[in-house]
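Trainee: Sharing a model prediction with you, sequence too.
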Amino acid sequence: MLVTDQGETLLHLARAAIGKELGFRSHDLPRTAWLEEPGATFVTLMLDGQLHGCIGTLEACRPLIDDVCQNAVSSAFRDPRFPPLTKEEFADVQVEVSLLSKPQLISHSREEDALAQLSPGQDGVIFEYGHYRSTYLPQVWAQLPDPQSFIANLKNKAGLPSDFWSDEVRLSHYTVQKWREGELPQGGQPLGERHG
C-alpha cells in the first residue's frame, strides 16, 4: 500500500508526462526504488467535470514509473473516445491515478453466483470471453450501483449483448488505491496542488 506522498508523486509523474508531450518543461523526479517495482495503473482525465480519457493496464508488467507515465500519455492523446488533449486544456484537466491490486478470479457456475460475490463501490471488474475483454474501475459503481446493470454495461463495453452469458465467461475483481488532484488527504493539503 502506498502512502499519500507516493500518490502525489504518481500524480506529478502523470501530469509531467502529459505536459512533456505538449512541449512543456517539467522537473524530473528521482527514480526511487518503489517506482521501479512492477505496477498496474489507470490514468483518468476529467475536463470540466466530464471524462476526457481513461487508459491503463490490468496487470503489473513494467516499472510503476513507466506504467503511470505511459498510461497518462495514452489517456491524454490516444483514448479513441476523445479528441487529444490540447495545450489550452492542460491547465484545466484534472488527473487521477488508480493503482490496481492483482486481479483475482471469481469462482462461479452461473451469472447470479458471480454477481453475489461482487463488492459494489470496492471492486473493479474484468470481463473476459474469448477475445472479448473489458473492465470497469471501482469508481464506475457511482454511475452503476446495481451489480446486474454494472455487469450488463461491462458486457456492452466488451462488444456483447447485455444479456449474454456463457460458462466460459471469466470474471476477475481487483481493488484500487486512487489519488486525484485537488482532493484532500486526511490531515494534509490538497493532492496535486503546487505550493511555493
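Mentor: Structure's in. What do you need? Numbering: from 1, shown residues only.

Trainee: Could you use CA atoms for every contact and neighbour count after this?
Mentor: OK.

Trainee: next SSE after the lengthiest helix in the chain?
Mentor: As assigned by DSSP state H, the longest helix anywhere in the chain is helix 4-21. As assigned by DSSP states H and E, the chain's next helix or strand after helix 4-21 is helix 33-36.

Trainee: then this one, side by side with the first:
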Amino acid sequence: MRLLTLEEGTFAVKFARAVIESYLKGEDLVIEDYPEVFNEKRGCFCSLHTYPDRELRGCIGFPEPILPLIEALKEAAISAATRDPRFPPVTLDEMDGIVVEVSILTKPELIEVNHPKEYLEKIVIGRDGLIIEYGPYRGLLLPQVPVEYGWDVEEFLAHLCLKAGLPPDAWLLDGVKIYRFQAQIFEEVEPRGRVVEKKLIP
C-alpha cells in the first residue's frame, strides 16, 4: 500500500474540514474530483483539537479498510465532530478554533507472541497504533497518542486496556489479541492553515 503524498494528505484534511462545516450548516458536501487513491479501501481516523492548546475535541474513525477512503473520511469527520460520546457536538462557530488531523491507516495485523511479555519488545512507540480484543471488549489507540503523553510501551498497553474497559494489566491475560497498525498523519498547523505531515519518529 503506497503512502499518500503531502498534496493528497492536504486534500484529506481540507476535505474533512469542508465535510464537517457543510454538515454543521445542514448541507451535504459532494466532491466528484479527487485523487484516485481515495477510491481505495483504507482505514482512517479524524481527530479534532482545540487551538492553540491542542486539547482533544473529538476522534472517531474506521480501523479496518472496509470503505473507499473518500467515504470513510467523510463519515469519520462528521462522527468526530458530532458523535464522539466523550464530548458535546462541535458547533460551527467552534471550527474557527479547531485544528483538523487525519490519520490514514495500514491494515491491522495480529502481533504473534508466545508470552505476553514479548509485546514489550515487539511494539515501537511512534510507529505502532494498537487494537486490543478480549471477548466482547475492544479498544484502539492511534500511534500519536503515546508520543503525545510520553508513555512507554507498558503504559501504552495499560491505557489501551483501559480504553477497552478492561483492567490496565489485561494485556497479560490468555486469550487477548493485540493488533498493530501504522498511520500516516496529516494536520493543520492552525485552523484553516497549511497542512503538514506529522512525523512521530525523528
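Mentor: Received the coordinates, thanks. Fair warning: this is a prediction, and the values are worked out from it, not measured in the lab.

Trainee: which other helices and strands contact the longest helix of structure 1?
Mentor: On a contact count with 3 or more CA pairs under 8 Å, 6 or more residues apart in numbering; DSSP states H and E, helix 4-21 of structure 1 meets helix 64-77, strand 94-100, strand 176-180.

Trainee: between these, which gets nearest to residue 4 of structure 1?
Mentor: With distances scored as CA to CA, the stretch of the helices and strands packed on helix 4-21 of structure 1 nearest to residue 4 of structure 1 is strand 176-180 (8.1 Å).

Trainee: which bit of structure 2 covers that closest one?
Mentor: Aligned by TM-score structural alignment, strand 176-180 of structure 1 falls on residues 183-187 of structure 2.

Trainee: Pull out the buried residues from the matching stretch.
Mentor: Of the residues in stretch 183-187 of structure 2, 183, 184, 185, 186, 187 count as buried by neighbour count, 16 or more other CA atoms under 10 Å.

Trainee: what does stretch 147-160 of structure 2 give?
Mentor: Across stretch 147-160 of structure 2, burial judged by 16+ other CA under 10 Å covers 147, 153, 154, 156, 157, 158, 159, 160.

Trainee: Would you mind giving the helices and strands packed on helix 4-21 of structure 1 as CSV with distance to residue 88 of structure 1 added?
Mentor: Listed next are the helices and strands packed on helix 4-21 of structure 1 as CSV, based on distance: least, CA to CA, whole Å:
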stretch, distance to residue 88 of structure 1
helix 64-77, 13
strand 94-100, 13
strand 176-180, 20
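
Trainee: center of structure 1 - which residue?
Mentor: Structure 1 has residue 42 as the residue nearest its centroid, 2.8 Å off, counting by CA atoms, centre = their mean.

Trainee: and that residue, what pairs with it in structure 2?
Mentor: Residue correspondence to structure 2 (TM-score structural alignment): residue 42 of structure 1 is matched to residue 45.

Trainee: same thing with residue 83 of structure 1?
Mentor: By TM-score structural alignment, residue 83 of structure 1 lines up with residue 88.

Trainee: so how far does stretch 47-58 of structure 1 reach from one end to the other?
Mentor: Distance between the two ends of stretch 47-58 of structure 1: 24 Å, counting by CA to CA, to the nearest Å.

Trainee: what comes into contact with it?
Mentor: Residues outside stretch 47-58 of structure 1 that contact it (CA atoms under 8 Å, 6 or more residues apart in numbering) are 40-46, 67, 71-72, 74-76, 79, 81-82, 89, 92-94, 100, 102-103.

Trainee: Please tell me how far the residue of structure 2 positioned farthest from its centre sits from residue 169 of structure 2.
Mentor: Distance from the C-alpha centroid of structure 2 peaks at residue 114, with 28.7 Å (CA atoms, centre = their mean). Going from residue 114 of structure 2 to residue 169 of structure 2 by CA to CA gives 17 Å.

Trainee: Take the buried residues of stretch 183-187 of structure 2 and write them to a markdown table, including distance to residue 64 of structure 2.
Mentor: Listed next are the buried residues of stretch 183-187 of structure 2 as a markdown table, based on distance: CA to CA, whole Å:
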| residue | distance to residue 64 of structure 2 |
| --- | --- |
| 183 | 12 |
| 184 | 15 |
| 185 | 16 |
| 186 | 19 |
| 187 | 21 |
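
Trainee: Out of those, the closest to residue 26 of structure 2 would be?
Mentor: Checking the buried residues of stretch 183-187 of structure 2 against residue 26 of structure 2 with CA to CA, the nearest one is residue 187 at 24.9 Å.

Trainee: need the contact list for the closest one.
Mentor: For residue 187 of structure 2, the contact set (CA under 8 Å, 6+ apart) comprises 13, 99, 100, 101, 102, 195, 196, 197, 198.

Trainee: Now residue 120 of structure 2: which helix or strand?
Mentor: Under the criterion of DSSP H and E, residue 120 of structure 2 resides in helix 119-122.

Trainee: pretty sure the match of residue 83 of structure 1 is touching residue 94, no?
Mentor: No - applying CA atoms under 8 Å as the test, residue 88 of structure 2 and residue 94 come out as separate, 11.6 Å apart.

Trainee: Looking at the two, which is more packed in?
Mentor: Per other CA atoms under 10 Å, whichever of residue 88 of structure 2 and residue 94 has more neighbours is residue 88, with 12 against 9.
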